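Visitor: I would like the atomic coordinates for the input below:
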Amino acid sequence: MFHSLGKYILLLRLSFKKPEKFSVYWAEVMREMVSIGVGSLGIISIISVFIGAVATIQVAFQLASPLVPKSIAGSIARDSTILEFSPTISALVLAGRVGSSIASQIGTMRVTEQIDALEIMGVNAPGYLIAPKILASIVMFPVLVVLSIVLGMMGGYLACVFSGDIAPAEFVMGLHDGFDPVTIQVALVKSFSFGFIISSICAYQGFYTSGGALEVGQSATRGVVYSCVMVLFADLMITRLML
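Guide: Modelled structure (predicted):
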């Protein structure tokens, strides 16, 4: 365990060494941002709308008492979406999409000896392959989470319109009542952390792959599983420290 942790830390140190040619690394970061951000828009949008709608309907069902104002459903759905649903569920979904892609890409380059060729040419392979993916994830994960929050609220509003359980005006009133900006800060800190965790763990698994196609698949699976576990642990720690 400690040996693996040492290799992980060493790989991160090598990844963030001063680049040989900044323009090449910058182009890689931009390419990865497009791949991670634009490529994940569809799945994040669909999941966020449905999660917001389901959260609103369930809260409305549980607040059937006439003594409780209907507008509180908007407040509960808002806070649960901002604090938990959007950052954490989005991260778990992105671990499957982005994390497996990172691990399989780097793992394939390792088993086909492309990484060895880069090192022979004097290129810092971890810096060229891993650092752009980590930087792009750190930048794009918060953007995707903010988009997820907005779409989650829209999903809740649409659920009110079509189900009739809560008047849309009451839902919107609940969204405004008692809003605390700290919840947005917590969501952004979580998204930054999750982006780093997923990209770095999956890159580590891919970089130290050995064997053939079967081992590449196993590395991608391990990367997704380990990153999901660490995302949930980080979620607990950040929530405990910031709230």
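Visitor: contacts, neighbours, all on C-alpha from now
Guide: Will do.
Visitor: Please name the nearest non-neighbouring residue to the spatially most central residue of the chain.
Guide: Nearest to the mean C-alpha position of the chain, by CA atoms, centre = their mean, lies Ala91 at 3.0 Å. Taking CA to CA, 6 or more residues apart in numbering, and ignoring the residues beside it in sequence, Ala91 has Phe194 as its nearest neighbour in space, at 6.3 Å.
Visitor: and this one, so I can compare the two:
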Amino acid sequence: MEQLNSTSSPARKKRPKFVQTIVDFFSSIYNIHLFIVRFFREAFVPPFEFKEIVRQCYEVGVRSFTLITVTGFIVGFIFTKQSRPSLVEFGAQSWIPKLVSIAIMRALAPLVTALIASGKVGSSIGAELSSMRVTEQIDAMEVSGTKPFKFLVCTRVLATTITIPILATYTGFIALIGGYLNVAQNEGTSYSAFMEEVFKPLTFVDFNASLIKAIVFGFTIGIVGCYQGYYSNKGTEGVGKAANGAVVTAMFLVFIEEVIIVQITGNFR
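Guide: Next up is the predicted model:
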């Protein structure tokens, strides 16, 4: 797949800067569209790279396990601690478990997981594929008859799409444990009583919305990291730009998707 390259056009030099910026923006949108279409065209057509998908799931999931655990616990503990004074002021400290469960399961768990993965996984994918492009390993795979897009891109995008929802679910439960420790420290609430209160306000829509968010976030992180790395250039400088671009773009899109999904799912509650 050839990317659009407006830099080689003689008309580029004659365009005002703001016009060229707009042209480059829509050119990038078109290239990303072609990249996503190519992914769906090749990802679900045999032969399937199951072994590589499993390896990438390990890279995304297991290697992020410690960071996700620590982050999830801190988020749950701090959120509960910061929410307590306001509720205590109104004598509503019994609402803390419900407030924590709604905030974590509806929003914080998938969002925090996606942001952590954007920084760790997205940058790793962008830098790895970019370095392979710079050292011409991808070109060598194409010459040898191997399908580099299917092996390098499809496997990574599928891995992030599968693994991020699992990590988000795990983050949610770890955050609830962090919240429980704070509640138990101040209220002496038992674990069973806390968990009973936690799941009361949650509905089927809440769990579905969190799952949809995590899947969309995982796909976004994978596709952005692969796009930035697969089409990087400018030698070693491009490796750093690809890693940085993967992180910044993925985080920005995650926030945009969060707003859109919240608006849609809010109509079903």
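Visitor: before we move on, back to that, show me what the residue nearest to the centre of structure 1 lines up with in structure 2.
Guide: Per TM-score structural alignment, the equivalent position to Ala91 of structure 1 in structure 2 is Ala114.
Visitor: residue contacts, that match?
Guide: Ile164, Ala168, Ala214, Phe217, Gly218, Ile221, Met251, Val254 (CA atoms under 8 Å, 6 or more residues apart in numbering).
Visitor: shouldn't Val54 of structure 1 be in contact with Gly156?
Guide: Yes - between Val54 of structure 1 and Gly156 there is a contact under CA atoms under 8 Å: 7.4 Å.
Visitor: Compare the two and say which is more crowded by neighbours.
Guide: Higher neighbour count among Val54 of structure 1 and Gly156: Gly156, with 28 against 17, using other CA atoms under 10 Å.
Visitor: could you say what helices and strands the longest helix anywhere in structure 1 packs with?
Guide: The residue-count maximum for a helix in structure 1 (DSSP state H) belongs to helix 131-163. Other helices and strands packing on helix 131-163 of structure 1, by 3 or more CA pairs under 8 Å, 6 or more residues apart in numbering; DSSP states H and E, are helix 22-33, helix 39-62, helix 72-80, helix 90-94, helix 168-176, helix 182-207.
Visitor: List the residues that contact the residue nearest to Val224 of structure 2 when sequence neighbours are not counted.
Guide: Leaving aside its chain neighbours, Val224 of structure 2 sits nearest to Ala246 (5.7 Å; criterion: CA to CA, 6+ apart). Applying CA under 8 Å, 6+ apart, we find Ala246 of structure 2 in contact with Ser118, Gly122, Ser123, Gly126, Ile221, Val224, Gly225, Gln228.
Visitor: out of the contacts of Ala114 of structure 2, who's nearest Val143 of structure 2?
Guide: Using CA to CA, Ile221 comes nearest to Val143 of structure 2 of these, at 28.5 Å.
Visitor: Burial check on Glu136 of structure 2, number of neighbours?
Guide: By other CA under 10 Å, the burial measure for Glu136 of structure 2, its neighbour count, is 12.
Visitor: That one -> structure 1?
Guide: Counting by TM-score structural alignment, Glu136 of structure 2 lines up with Glu113 in structure 1.
Visitor: gap between its match and Ser210 of structure 1?
Guide: 10 Å (CA to CA, to the nearest Å).
Visitor: same deal with Gly42 of structure 1?
Guide: Gly42 of structure 1 is 33 Å from Ser210 of structure 1, by CA to CA.
Visitor: These two: who's more crowded?
Guide: Ser210 (16 against 10).
Visitor: Pretty sure the more buried one sits against Val111.
Guide: Yes - contact criterion CA under 8 Å: Ser210 of structure 1 and Val111 qualify, at 6.0 Å.
Visitor: which residues are in contact with both of those two?
Guide: In contact with both Ser210 of structure 1 and Val111: Val216, using CA under 8 Å, 6+ apart.
Visitor: Secondary structure element holding the residue nearest to Val224 of structure 2?
Guide: Using DSSP states H and E, Ala246 of structure 2 sits in helix 235-265.
Visitor: Structure 1: matching residues for that helix?
Guide: Mapped onto structure 1 using TM-score structural alignment, helix 235-265 of structure 2 spans residues 212-242.
Visitor: gap between Asp235 of structure 1 and Leu92 of structure 1?
Guide: The spacing between Asp235 of structure 1 and Leu92 of structure 1, counted by CA to CA, is 11 Å.
Visitor: what secondary structure does the nearest residue to Glu215 of structure 1 once chain neighbours are set aside sit in?
Guide: Leaving out its chain neighbours, the residue that sits closest to Glu215 of structure 1 by CA to CA, 6+ apart is Thr209, at 6.7 Å. Under DSSP: H, G, I helix; E, B strand; the rest coil, Thr209 of structure 1 falls in the coil class.
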